[in-house]
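**Q** Coordinates only, no sequence provided:
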């Protein structure tokens, strides 16, 4: 048994509570949506989900810290911190698109050691912890091991990204466009979903120019335990601090992707 078995079990309980709230508010006619200071949307579902998770963690893990997208940081007595994005893909959520999820991660000394992604509108969850391998299914009982692809050539690769606008703002639009030309297929699934498809072996590369800790912390254990590689654009292990970039791959393609995006590759 993994040393994080109890933490993963708790993460599933947190996701159960989150799903009950988010599903009830999805496509609700009275859904309330406001703009945050950075002009990104927040719905009453986002805040309700995070409040519910905070309440459960306060009860079950009172000594652990918590960072949530909507309500910030609660201090820890030790080195453990939960990181929560109550609804990743809020823009999809408020428009009635089913690609959104609750992201739950556990960090020890700043390193993600367990992660769970729950996408109830898709009827699917993904989870992993250090040393366990990665799994996906409707719930724990139906979970099956997942693994990244064995594709070794960019010409055969399915390439995924969040949006072209972010890469243009980062001054890296042309390298992105060239990657799209050189790969077999490119699609912008965005948010958590591209990373989970990567972990399942359905695509081979997922890249994002800028994201926050709560966007990425839960994804890292799932991708890496599925056999993939997850770094920032400079080849450093993700996540770092503050704002982060993300390059996730099946491993075989990673150095080539980093080189083509114009940053030093980790060898």
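**A** Happy to help now that I have it. As the structure is a computational prediction, the values presented were derived from the model and not from experiment.
**Q** contacts and neighbour counts: CA atoms only from here.
**A** OK.
**Q** what about the residue nearest to residue 222 when sequence neighbours are not counted, which helix or strand?
**A** Leaving aside its chain neighbours, residue 222 sits nearest to residue 128 (5.0 Å; criterion: Cα to Cα, 6 or more residues apart in numbering). If you go by DSSP states H and E, residue 128 is part of strand 124-129.
**Q** Could you do residue 223 as well?
**A** helix 219-225.
**Q** just checking, what packs against that helix?
**A** Counting contacts by 3 or more Cα pairs under 8 Å, 6 or more residues apart in numbering; DSSP states H and E, helix 219-225 packs against strand 111-119, strand 124-129, strand 133-137, helix 191-199, strand 229-231.
**Q** after the fourth one, next one along is what?
**A** Which is helix 191-199. strand 205-211.
**Q** which parts of that following strand are buried?
**A** 205-210 (16 or more other Cα atoms under 10 Å).
**Q** and which of those residues is nearest to residue 35?
**A** residue 210 (19.7 Å; Cα to Cα).
**Q** is it true that that closest one touches residue 244?
**A** Yes. Counting by Cα atoms under 8 Å, residue 210 touches residue 244, with 5.3 Å between them.
**Q** put this beside the first:
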């Protein structure tokens, strides 16, 4: 059963992502607000992903970022992000992705991320590891924290709830102990990079479910060292030492 679910997740992410790649750089059809951007490409990608998912698993619950709850009953629940990195997409920056996570009663069981411009495909299944373009990957690293590159993620609620000063203080503290902090506007891209050991850590402050479910599964299945120190913070790193330094910094 899970092999079919995984195959569906891959097909859905590819369907949405390839459409985004065709549209990328050709148009900016978007609505801008103080804290978010909604692009026509979001909706078009989501429809293609939902067509694949609903066509194969009509008995599954599905939540999609643009449509909300598409179906609410089922033993499995899909969480679909049709365009992670909308700001980047409309700005002509190639860091964006499609993503899908499938949850059971114990949390994420299957996850997929597709980065269209670089043609990177990440897949994880609970208990079976993480893969990049079909090959097993691991979140290995040997750099000290002072030489580490990490990504910092904030959820939309942080902006809406006027907690940006708190987020800025966290980011500054992280910058004091690492070489570089990337202000991530496309978390799924960076989750994939962490799973391959290309970056050294992720720090998330009240992240959005659409990216976090798939990200946590990729991190755990790639063997990253993780922690949840409280107050909506999630930390993942390539080594326990970096993880502990990041946790101490955000505290």
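**A** Perfect, thanks for sending it. Since this is a predicted model, take the numbers as computed values, not measurements.
**Q** related to what we said a few turns ago, so which bit of the second structure is the strand holding residue 128 of the first structure matched to?
**A** Strand 124-129 of the first structure corresponds to residues 120-125 in the second structure, going by TM-score structural alignment.
**Q** Can you get me a residue count around the closest residue to residue 130 of the first structure other than its chain neighbours?
**A** Take residue 130 of the first structure and drop its neighbours on the chain: the residue closest to it by Cα to Cα, 6+ apart is residue 113, 5.3 Å away. Residues lying near residue 113 of the first structure (other Cα atoms under 10 Å) number 22.
**Q** any idea how far residue 113 of the first structure is from residue 68 of the first structure?
**A** Distance, residue 113 of the first structure to residue 68 of the first structure, using Cα to Cα, to the nearest Å: 17 Å.
**Q** do the same with residue 114 of the first structure
**A** From residue 114 of the first structure across to residue 68 of the first structure, the span is 16 Å (Cα to Cα).
**Q** Spit out the contact partners of the spatially most central residue of the first structure.
**A** Centroid check for the first structure by Cα atoms, centre = their mean gives residue 219 as the closest residue, at 3.7 Å. Going by Cα atoms under 8 Å, 6 or more residues apart in numbering, residue 219 of the first structure touches 103, 115-117, 192, 195-196.
**Q** what about 7 Å?
**A** Going by Cα atoms under 7 Å, 6 or more residues apart in numbering, residue 219 of the first structure touches 115, 195.
**Q** Tell me which residue of the second structure lines up with it.
**A** In the second structure, residue 219 of the first structure lands on residue 215 (TM-score structural alignment).
**Q** Which residues are in contact with residue 227 of the second structure?
**A** 234-236.
**Q** what do you get if the cut-off is 8 Å, keeping everything else the same?
**A** 234-236, 243, 247.
**Q** quick one: which of these has the most company?
**A** Neighbour counts for the contacts of residue 227 of the second structure (other Cα under 10 Å) peak at residue 236, which has 32 neighbours.
**Q** would you say it is within a helix?
**A** No. According to DSSP: H, G, I helix; E, B strand; the rest coil, the state of residue 236 of the second structure is strand, so it is not within a helix.
**Q** Kindly state which residue of the first structure is aligned to it.
**A** Using TM-score structural alignment, residue 236 of the second structure lines up with residue 248 in the first structure.
**Q** Report the separation between that match and residue 121 of the first structure.
**A** The separation that residue 248 of the first structure has from residue 121 of the first structure, given Cα to Cα, amounts to 24 Å.
**Q** How about residue 42 of the first structure?
**A** On the measure of Cα to Cα, residue 42 of the first structure and residue 121 of the first structure end up 18 Å apart.
**Q** Thanks a lot, see you next time.
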